[in-house]
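A.B. asks: next comes the sequence, and after it the predicted model I'd like to discuss.
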Amino acid sequence: MSGKKTIRRYDGPAGGWDALRSATKHLFEQDIPVRGARTLLSANQPDGFDCPGCAWPDRDHTSTFEFCENGAKAVAAESTKRRATPELFAKYSVAELSRYSDHWLEDQGRLTHPMCWDAASDRYLPLSWDEAFATVAAHLNGLGSPDRAIFYTSGRTSNEAAFLYQLFVREYGTNNFPDCSNMCHEPSGTAMTPQIGVGKGTVSLHDFELADAIFIFGQNPGTNHPRMLGELRKASKRGAAIVSFNPLRERGLERFADPQDKLEMLSGGSTRISSDYFQLRIGGDLAAVKGIVKHVLETDAQAQRSGAARAIDAEFIAAHTVGFDGFAADVAAESWETIEAESGLSRGQLRRAADIYLAADGVICCWGMGITQHKHSVATIHMIVDLLLLRGNIGRPGAGACPVRGHSNVQGDRTMGIYEKPAPEFLDRLRDVFGFEPPREHGFDTVGAIEAMLDGRGKVFFAMGGNFATATPDTAATHRALRNCDLTVHVATKLNRSHLVHGREALILPCLGRTEIDMQETGPQAVTVEDSMSMVHLSAGINAPASTELLSEPAIVARLAEATLGTRSKTPWRWLIADYGRIRDKIAEVFDDFHDFNRRVAVPGGFRLSNAAGQRQWHTQAGKAMFVAHAVPTDLPVHRARAAASSPVFTLTTVRSHDQYNTTIYGWDDRYRGVFGERRVLFAHADDIAALGMSAGDWVDIESLGDDGAHRRANRFMLVEYSIPRGCLAAYYPETNALVPLSSFADGARTPTSKSIPVIVLPHAQDGPTDAPRDIPVAVVR
């Protein structure tokens, strides 16, 4: 930790001068004050690179530079002059490195050489690329069954790398493709695909200019998607209603000062974001949305009785949907008492939200991981889409569904075939284009991969980016799983925790970053990425590589494929990576939506993939959009834990700090929540702290109560008073991942339930960890 450790109320807006100061500080800390400015100005430009941070789209990808604090930090972290060379690994054993924080590990800088763990010295030693590929190939070819190998994918992998990766793995013979989607937005695709025929959002940025109301569920854009605040600010200024549902008061949903608005910056002003802010209980979103739907249907019934205009779009429902009558009957049968009890909102609050919905001609519903990481995530998303369907708010301007995804190309990776349950039609196209018979049996998702490594079915783990050991649930179980492997391999730009939680053999393979020049046989190359709204555009780095030893991700995949498959593969791997346009031509042969890929993506801003639901074409079993009914859940893990426990049971949600992106910790501050110099904090309501007989500033241990009977524990967190509903708690990820049972995941989607963990709070046991400081002043955050 560094800097002053304190808790104090933060009254400033999101963005503004503090955002500029924080980003500038990070640039200087990474030793790139001059080059960093040029690099930042090339982000998200037609002749530059795509930001390696979030997947929020850019306005046509041709606009002037859009300032984003966390994007600046991501670029600075990748462009740093610091280097994690073989000398670093010679200085520290793996055991010694393991004692350092995640922040310290990544702060050592860019990896420069392929490294292999040496058991005798417990150190990583350099090796050649040929030796690395031969090692992996020998393990893969010696497994007996391809299904004993697991191939993980991070959302930072480009379309070209992801396509080659899935091609290689399927030629090798398995569909074991756990990926970061399994841990975030899997419920979105699981819910929407059968309901409206598309697993992606139906809106574009242009729709945000036209919407009369924007409903935001379970999302904190100020920290996780800062550029989204620009769109929300514009919508607010033109009078659109912005209705937020979030258990915590989040500054980015309250006020925003745009660093690019000279008048706002000079005057110290800001723009209100949410016109209405509803602090519902953790996991209460399904009940809240159903309450809104109930009021809409009650209003419609009254309109019919009085001969007034219908409150719902009856023509759209009749022409484009099925299942409405059964859905309406289910909503009518749900009691207001259950809805209020489970949502934590009053009937009046829900009617207020419903009246805003009824008054709007066009409504967009956005949601993030606050929706997707619950036991009932799929059902909640069904209900959100049901709400949109009631008034025809899908398939017309200014309206639609908007799941806001996280990492920059997580959506593109899935489009390219990174999926453990591939469609038969896709596999047929691979067969026809590349001349091999792909495996048809479904593979492991993330939870399944951990289970397979634990019980010995999975023996080789290969990760294309990411920080698997830290990002996953049930930390102790995940670490045991990785250590049970014969070989673990990580393609990465920087050192992270996963490299230290390794198998009996382990490799680290350093790759080029998004900001760097990718020089291949025919010259410098560009890759493509797909953002959250299905725009596909080019990304070409401008910085010299951090080391002459670095390979691009496509090159790593191609050379590994050659080493593993040998002459049994008909794919011309080296020829493909000599010019990435050749990879894109093959993508176009497999996916009809990518026809004329190279020509279309060369246009500044790229092109948008088709979205059938956005055109009111419903590729569902019924040929129409479907209303899907769900009862408000009253028998979730937290209900069962409360019924069985003798002490107060809380629902804990994991959140990111503002100095963090995914598992990358940029620093120790969470400015918007008023936490500085500390991460082991537990946000709680003042009355809950008092009811526990404790005070803000006390140190506590957190114990989760899983359905599996195990009591997992995370020690030494400081209580912080915060504006959050009673019975609800929040703490940072990944520090509390250890509390999430591997067996607790979303019904139908298997996403870990990291946003709804039943826990009890205990006074800190003195034999717990003592790494956190004890001298933080007691204060209150409201």
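C.D. replies: All right, it came through fine.

A.B. asks: could you use CA atoms for every contact and neighbour count after this?
C.D. replies: Fine.

A.B. asks: and T571, what does it touch?
C.D. replies: With contacts taken as Cα atoms under 8 Å, 6 or more residues apart in numbering, T571 has the following neighbours: F434.

A.B. asks: separation between it and E171?
C.D. replies: Counting by Cα to Cα, to the nearest Å, the gap from T571 to E171 is 9 Å.

A.B. asks: do a quick rundown of the helices in the stretch 601-750 of the chain.
C.D. replies: 637-644, 686-691 (DSSP state H, counting those that start in this stretch).

A.B. asks: below is an additional structure, to be compared with the one above:
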Amino acid sequence: MDKSKPAGHIAPYPHAAAGWGALKQVAINLVREKVGGGNYKTLLAQNQPDGFDCPGCAWPDREHASTFEFCENGVKAVAAEATSKRVRADFFAAHTVSELLAQSDYALEQHGRLTEPMLYDAASDRYLPVAWDAAFALVARHLKALPDPNQAAFYTSGRTGNEAAFLYQLFVRAYGTNNFPDCSNMCHEPTSRGLPATVGAGKGTVTLEDFEHADTLLIFGQNPATNHPRMLGELRECAKRGAAIVSINPLRERGLERFTSPSHPLEMLSNSSTAIGSLFIQPKLGGDFALIKALAKRTLELDDAAVAAVAAAGRAGLAGAARVLDVDFIAEHSNGFAAFAADLRRQDWGQLVEESGVAREQIEQLAQVYVKGERVIATWGMGLTQHKGAVATIRMLSNLMMMRGNIGRLGAGLCPVRGHSNVQGDRTMGIEEQPTAAFLDRLGQVFGFAPPRAHGYDVVATIEAMLAGRVKVFFGMGGNFAMATPDTPQTFAALRACELTVHVATKLNRSHLVHGRAALLLPTLGRTEIDLQHGVAQGVTVEDSMSMVHLSYGMNTPASPQLLSETAIVARLAEATLGKAPVDWAWYGADYARIRDAIERVFDDFHDFNARVAKPGGFHLKVASRAREWRTASGRAEFLVCAVDTDTPIHRAKAKHGARLMTLMTARSHDQYNTTIYGMDDRYRGVFGMRRVVFIHRDDLALLGFAAGQMVDIVSVWDDAVERRADGFMLVEYDIPRGCLGAYFPETNALIPLASVADGAGTPTSKSIPVLLRAAA
């Protein structure tokens, strides 16, 4: 931050993404976290064949990074783990939980690494040291005392490796419940629920190799420069060879405009950059479905015109235009196209333009880019998934890509970009509240028990169950549940209603301070740290966004000799609760290769797991739809008819409040990862030293009678008569569609009602919250 300017100011950032600004932030974070003792050297081993997998985002490694890949956010994640700052027993002796609760999320992050297990003492309002055995015995007593295993819920963060996740779900199912709220519920659940109905698998169909051959990329609802910076390296290469790159996002993000690659000395030394995006489309919040359907309609119209031209040319004895649709793909691989096409022809253009917020001329321009592309990749992030109609949106995008056969061929396909490093792997391992019967059958056969069959609670259902007293024990494997979830006061009340809350963590966060009547804080190893079991270093595997599975070994000395790995914590808790039946938990926890052997017995795609993952770069899990194998009920890809929803909470709120009704999206700042706040700047958006800001269009400022820099309170509009508000935000004039606002989470999570979720997925609608602005007192 420029010391000549006051803290808490707005200043345009004129530079490209990354470049020297990113290198400066690396230095700042290494100093801020007091990384020493040679731990900083581990940065050179990040994503390397003989190093460790980045604990940050799930973007894949090229050849498991045969050359150094620089990533600012990866450095922040590693520095946070490698910090020399410690939170020991004397820290908790000096601070009550109430005192700590008054600190900011940034301040809590800055205290450093947790070093020993702690038990909450209500009399002193402090965490006190507790022995590991006593901690596990306490959890086991609570779990065994519950009259119904479904009165416990087991949360999972995407930082958990495959081995810990597999053992965790095995323990929980042996205990007797499928209550697995996890971070997937809050991000890409609409992808996981939407794609199986169209292409038969809830994962993407591309690998990094496809980016080398793509001529067109449609990037929906993503900000790669902040959320997965290594993606910009791939986009840079695509742009340099002339691929068309389209950013479809309400915010025009810097990383998709210009990028200076720290891995390319010439760009750094010349202070030059590569232009990334060739076209920018800014739909209004919630307008993605209508925009994608409009693209599909225009694609069909262009094909109709080509058919007519062929007919006219034939009558004149001339050659006609080529078809726009991939008629061979449609005929050989799909069902339902006739009904889908009929619905598109009936669809009113005026409604699509109105609901998308994109002018018809821009829609037609975008359609021309799409149909010109021979090899198109569509990528998306939470900009598509955190809406009421998100599942339908994902299915419509799948429809659009199938129209031209852009699934299952080199250089083309569907590419959901997950957030946390192993969020996809955790789901593959069985962290799923709605498990399939086939998976449960196999799990029961391999381990000799009868897994529970009833579907469990997702994140929102878990909060509701805690509030209603149906869940009494909450166990969190990583993450920051209290701040990642919607309706913050309700979530706080839910956690406080529990008889026991337990959190496995590396650093202090707010969830540890919003606790049940009894509470435990269990410190764990970070992925950068050496994990020794019986004197042998253990590796853990993760699955990235493109279904590559690779092995990772920590390199740093653990922050404390009292730390246990997540796998060891699960094994010891399982044995304390269930004994050695139906599994010898300690035997598995002693050697993670044994867990991988068990994984391959449950999942056919993991055959020869230990041998395949030992090779540099690991291996690719088969995604059937990439090979044009459709694991749907019909055995074919399905075109699905989806109508534009014009009776959403936003429509109803707009009808009541008129033009004063705004739609809010939550987003990360550049100095955060999920709920972890590394710093107070969002430099690409020109925000420095503060977080309580609201981005707004200049014409909406005038409409509402406000001025840039004015302080406002935000009040959400819902039909349950509950006032949800977030107070004290500065208005920042920004390039965002009319009627739309942007603000950071977790500060604005309090505005999202628990009941406001994606249809068919349960994901909170964090990108489409109807709100009103009021002048702050």
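C.D. replies: Structure received. Keep in mind the model is a prediction, meaning the values are calculated, not measured.

A.B. asks: superposed, what's their TM-score?
C.D. replies: The TM-score (TM-score structural alignment, normalised by the length of the second structure) is 0.97; 764 aligned residues with a Cα RMSD of 1.1 Å.

A.B. asks: same list (the helices of the stretch 601-750 of the first structure) but as TSV, adding distance to A563 of the first structure and mean neighbour count.
C.D. replies: Rendered in TSV, the data for those read as follows (distance: least, Cα to Cα, whole Å; neighbours: other Cα atoms under 10 Å):
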stretch	distance to A563 of the first structure	mean neighbour count
helix 637-644	47	16
helix 686-691	59	16
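
A.B. asks: adding distance to A360 of the first structure, write the ones you listed out as CSV.
C.D. replies: Formatted as CSV, the helices of the stretch 601-750 of the first structure follow (distance: least, Cα to Cα, whole Å):
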stretch, distance to A360 of the first structure
helix 637-644, 36
helix 686-691, 37
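
A.B. asks: which among the ones you listed is found nearest to D18 of the first structure?
C.D. replies: For D18 of the first structure, the closest of the helices of the stretch 601-750 of the first structure is helix 686-691, at 27.9 Å, according to Cα to Cα.

A.B. asks: after superposition, how close is the closest one to the second structure?
C.D. replies: Compared with the second structure after fitting, helix 686-691 of the first structure deviates on average by 1.0 Å (mean Cα distance after the TM-score superposition for the first structure).

A.B. asks: quick one: that helix aligns where in the second structure?
C.D. replies: Counting by TM-score structural alignment, helix 686-691 of the first structure pairs with residues 698-703 of the second structure.

A.B. asks: likewise stretch 85-96 of the first structure?
C.D. replies: Aligned by TM-score structural alignment, stretch 85-96 of the first structure falls on residues 88-99 of the second structure.

A.B. asks: just the buried positions in that stretch, please.
C.D. replies: R88, A89, F92, T96, V97 (16 or more other Cα atoms under 10 Å).

A.B. asks: so what's E257 of the second structure up against?
C.D. replies: Residues in contact with E257 of the second structure (Cα under 8 Å, 6+ apart) are A16, A275, I276, G277.

A.B. asks: what's it aligned with over in the first structure?
C.D. replies: Counting by TM-score structural alignment, which is the criterion used here, E257 of the second structure corresponds to E254 in the first structure.

A.B. asks: repeat that for F180 of the second structure.
C.D. replies: The criterion is TM-score structural alignment: under it, F180 of the second structure has F177 as its aligned partner in the first structure.

A.B. asks: L565 of the first structure -> the second structure?
C.D. replies: With TM-score structural alignment defining the correspondence, L565 of the first structure maps onto L578 in the second structure.

A.B. asks: then P46 of the first structure?
C.D. replies: For P46 of the first structure, the residue aligned by TM-score structural alignment is P49.

A.B. asks: right, and its match touches P616 too?
C.D. replies: Yes: contact between P49 of the second structure and P616 holds when scored by Cα atoms under 8 Å: they sit 5.5 Å apart.

A.B. asks: who's more crowded, the two?
C.D. replies: P49 (22 against 16; other Cα atoms under 10 Å).

A.B. asks: all strands in the stretch 251-400 of the first structure, in order from the N-terminus.
C.D. replies: Counting by DSSP state E, counting those that start in this stretch, the stretch 251-400 of the first structure has strands at residues 255-257, 271-272, 276-278, 321-322, 363-367, 400-403.

A.B. asks: right, so of those strands, which gets closest to P725 of the first structure?
C.D. replies: Put simply, out of those the one that sits nearest P725 of the first structure is strand 276-278, at 10.5 Å, with distance taken as Cα to Cα.

A.B. asks: any idea which helix or strand carries I587 of the first structure?
C.D. replies: When elements are defined using DSSP states H and E, I587 of the first structure is found to belong to helix 580-590.

A.B. asks: alright, I will stop here.
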